[in-house]
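**Student:** Sharing a sequence plus its predicted fold:
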Amino acid sequence: MITKELIDESLNIHRLVDCGDFDLAYQQSVVFLEKLEKIKLKGDNYFIVLGNVAGGLVDIGQMSKHTNAAELGFKLMDNNKEALAHVQGESHFYYNYGNALSNKISVDNPHDHTFQSIEELVSLKNIYWRAFRFSSQESEEFQAELSVNLANSLRSQFRLSEALRYYDLTNRKGLDIPQSWVNRSAALIELNLISSSYSIKQLKEIRKGYINASVSKKIPPQWESFYLGRIAQINDKIEKCISADGETDEHDDMLTQQEFDALSAYRKFCLINHLTLSEHGVYCPCVESATDNLVISSSGVTGDFIIPMEMALNRFKSEFSLARHLYFEYLYPQDTDEIKEECHFLELHNDEILGIDIEKIRTAFRICFGILDKIAVCICELYKVYPPAQKGGLQKNIYFQSFWQLDVDNRRQWFEGIKSPGLLALYSIATDLNKNKGGELAFYKEWRNGLEHKFLVVHKSDKAEDLYQSYKLIKDILFIKEDEFIHHFGQLIQITRSAIFSFAFMVRHEGKKQQKENIPSITNELHMKKYSSEPK
């Protein structure tokens, strides 16, 4: 039986963790578990208390690198999955289980990951995605904390645009979650490393994260001095950059807001919703982010593949801009009554949504999958990694989520030889959509096939009514509620954006590698294509 004394003792352990007294908290947790083991009748209250202790041990392991605490916390959760999921709820359990599993990741530095060790991160990411999918009814603070941990997992797999989006969404809520600010700064530092670009504004945003974390009421006292030290270091870097570039504080918050206010409603939508294809726009909504100016050759790169890959990137940007604009037009419809009246539908009382508005999202969904498949083709062409066909030769039809086939022949070893942060990120994204890899978004592929080759019905009600049995004859019709379809398209367009960034970083990495190898090259200066509004 769970007594009041046991509950008070468990609460005291959590207070020790909050105060940063991790060693004592661990010692008392071990003693507490010995008392729990003596309880014979294990009801819901028992597993509630056990789950709290396990979560505390996981926190101790994370915050103080305490291996024994981390291992014990994970073991308790792993051995009691069903019972803990029942008393905590699936979202809370998978959140806690993901935190426990994160302590077991064998490689600390993301740049040391291989195409073998990345599988640990893929499994962790899948667990956080699962928790995220079940979290819609949870409290705002819990959703925010889950978003931060999901973002941390994505950041460790170099999916930086997605990670930064989740940090920003969390920080906008005004909650005191210092981990979100600190890890946002870490993501911006990582962005500098893998993109080979930086700005003074980027340094200021990194500093901003440490400033907000340093004043948090939820950090152990000893962490404040560390954050203040990082702030001082970044201040020195900013001063040196200003001196070297002759730049003033032109990107102060007030000016950035003025520039943002001057943008069109559509561009504001792109920036607010993290839908730009601009490296600067990933962290700053100023006028420099007003265009999708992502290119591969923004810094010195070498290779005869650069211009063909820039051609591919142009194609991705063009298609993405259409998908994004269709999304915007669906969410903020204009007066299109004349167009709508051009097409008349029979009233079949089957709840299906028809017409130009829903077709915009259906089309945008297909466009995003097309972009991902084209990225897969580019990887195969650039690195000559077309997968083998079952009947010999090489596969001709390439699909982003499945072409990798790392366990076939020596392909994992081959991919290890061409590894880069961008390529690892693309593999991570592909596993989201791959059922065989436990991808939590693998059903998107089924939806895409339904849109392309079968019948996919988007309907308004919780369950599609069918008064005249119009759906009776055709088999395998997919039925999706409208708000669910829109929600998941919002997720798909984000991972497509992430894939485009990762593609550019991957090719840029390859171009810089060849530059370091002193391969002879001829300079070819590229310019942005300009569009004039003047009539010809």
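**Tutor:** Looks like it arrived, so ask away.

**Student:** Please make it C-alpha for all contacts and neighbour counts, starting now.
**Tutor:** Fine.

**Student:** I'd assumed F501 was in a helix, is it?
**Tutor:** Yes - applying DSSP: H, G, I helix; E, B strand; the rest coil, one finds F501 inside a helix.

**Student:** Pull up the gap between it and I194, please.
**Tutor:** 11 Å (C-alpha to C-alpha, to the nearest Å).

**Student:** hold the first one in mind and look at this next one:
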Amino acid sequence: MNLTLKEILNLPDLNNFETGQVPNALAILFETGRQSEDVKIIRQGLKFAEDQSLENFSNDEKMVFHYNVANGWSYFQRLTEELNSDQFWRFSHKELDQQIINLRLALSYSHKSQNRIKKCEILTNLGNVFSHLGRFSEAQLYWKKVLSVDSSFPMAFGNIGFGLFHYAKTIYDSGHQFLFFQFAHKYLLKTIDTDIYDEAKSAFQNTINLIESFIEKEELKNIQDLKHFSLGESKGEIQYRKWCLKNHLFLNPLNDITTENIAGHDCLLLPTMTLNFDKTPFYQTIFNQIKQEFVSARHLLFEGLNQKETHYSDKDNLQLDTLDFAVYSYSSEKTKIAFRMCYSILDKIGYLLNDYLDLGFQPEKVSFRSIWIVYDKKSKTSKMNPKISQTQNWPLRGLYWLSRDFFEKDESFSSTIEPEAKELAKIRNFIEHKSFKIIEFGENGLFDKNLTYAINREEFEKKTLNLIKLVRASMIYLAMGINLEERKKEINKPVVPIDFIGLRDEYKR
């Protein structure tokens, strides 16, 4: 279909185009709008995308379609917002919503695609938008996935380095921060001599220059031995810790840059905090509890996934074979417990933030999703909690956007950017209150007149692993977000330092 740009813009929609032509037409519109800085062209392209039927599209065509639509929203955002303005620091953006939704949809259609370059571009852009939002820990995992698809993809190296540099600025452990700068410098150097677009190359080179302005080049190159650290004494403990490292599950920012032994322990704590004399170490107490629940849930999941032999507690537990391939075992219950504990931990994070930021919610009404939104009586609408948005706190913004991956029935909080959020909420509800079964074979969904929710064991284990990764990230954002808030405090009164010692392992019985 040979049409001029003007003729395309005057069309009512693109539904008469061949399926393979639609993504290309959108790409032309969005790139033309970006280069000419014409928002009207981009807006028209987004309208075409909204009205487009994808019924006859192949998965590859859907992948490219959603990737291009995400680009359209990205260009629209760049042309309509001012950097570091109040609008820029708004926690909630329709443009960012749409970028994440479309990139995730593109990724979902890419799994069987042979187009490796497009897969890399999708994952790279997901990492970019996650980093922009403040979900910098998860961004690193997206960029690392790019390298698992194409180990030489230059933009992945550059973005990893660029992301690590900004991640480092939130870290309050000087040793960890130094290692982050070393890795950032190493990854950025891998990109500079490659064929990437000029704007990115300039940004990466400027970051290299900045790092080298406060750390000597020789120091940056001299990265310590990361392997020479113990992972335990028993075979079982070593196996467990290697699994945690591989899945980036240690409460340790270093596990975002390496899976070597140095990251194999849970060292994350809240930063040094300034409290009134009459204030007990309340936040440290809650964080201790959160950490212990996470570590316990993580080990339960490890056992649920890896120890499939019959447990002695399951022996002589007479049950009926109802011919539905259902799994009833101690091992599967461990996975279910881990799933439930994840939600409990998230609500405790909301509970801690409610008090720390003085958000004013009644403690019994706090949940991880509820603290971000308040009801405006004047406009009779729900809006972003100004006590949070006014912080302009990058990790707290990341925590807010992570909360958007979860679903609540209340319409005020039901907007979500995670396509599977409703299913996760349904699973949680059926596990907690209704009939839920894990099956070895068969399809997922509601059965028995919608009384039972059934899910394939492999699928449930995958969802639980992804969920516990979200919880880990949320704990990192919480600690780093509090660190940035503590830096803002002006100390006008005498301060008495109180040093806490680590609780000895032999007391943990």
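**Tutor:** On my side now, so go ahead. These numbers were taken from a predicted model, which means no experiment stands behind them.

**Student:** quick revisit: who has more neighbours, F501 and I194 of structure 1?
**Tutor:** Neighbour tally, F501 of structure 1 and I194, criterion other C-alpha atoms under 10 Å: the higher count belongs to F501, 25 against 19.

**Student:** Quickly note the distance from the more buried one to S402 of structure 1.
**Tutor:** From F501 of structure 1 to S402 of structure 1 the distance is 20 Å (C-alpha to C-alpha).

**Student:** Also E71 of structure 1?
**Tutor:** 34 Å.

**Student:** do the same with L101 of structure 1
**Tutor:** Counting by C-alpha to C-alpha, the gap from L101 of structure 1 to S402 of structure 1 is 26 Å.

**Student:** got it, and L277 of structure 1?
**Tutor:** 25 Å.

**Student:** Next: W447 of structure 1.
**Tutor:** 16 Å.

**Student:** now do E416 of structure 1
**Tutor:** For E416 of structure 1, the distance to S402 of structure 1 under the criterion C-alpha to C-alpha works out to 17 Å.

**Student:** same question, L121 of structure 1
**Tutor:** Applying C-alpha to C-alpha to L121 of structure 1 and S402 of structure 1 gives a distance of 18 Å.

**Student:** neighbour-wise, which of these two wins?
**Tutor:** When neighbours are counted by other C-alpha under 10 Å, L121 of structure 1 and S402 differ, and L121 comes out ahead with 22 against 19.

**Student:** What is the aligned counterpart of the more buried one in structure 2?
**Tutor:** Correspondence of L121 of structure 1 to structure 2, assessed by TM-score structural alignment: L96.

**Student:** which element is its match on?
**Tutor:** helix 94-108 (DSSP states H and E).

**Student:** what's the helix or strand that that helix is followed by packed up against?
**Tutor:** Downstream of helix 94-108 of structure 2, the first helix or strand assigned by DSSP H and E is helix 116-133. Applying 3 or more C-alpha pairs under 8 Å, 6 or more residues apart in numbering; DSSP states H and E, we find helix 116-133 of structure 2 packed against helix 94-108, helix 136-149, helix 154-168, helix 394-403.

**Student:** Among those, which comes closest to K336 of structure 2?
**Tutor:** helix 394-403 (21.0 Å; C-alpha to C-alpha).

**Student:** Would you indicate which residues of the helix or strand following that closest one are buried?
**Tutor:** Once the chain leaves helix 394-403 of structure 2, the next helix or strand it forms, by DSSP H and E, is helix 421-433. Within helix 421-433 of structure 2, the residues that count as buried by 16 or more other C-alpha atoms under 10 Å are A421, K422, L424, A425, I427, R428, F430, I431.

**Student:** tell me the contacts of the first one?
**Tutor:** Residues counted as contacts of A421 of structure 2 (C-alpha atoms under 8 Å, 6 or more residues apart in numbering) are D405, F406, F407.

**Student:** looking at structure 2, where would I find the counterpart of stretch 264-273 of structure 1?
**Tutor:** By TM-score structural alignment, stretch 264-273 of structure 1 lines up with residues 238-247 in structure 2.
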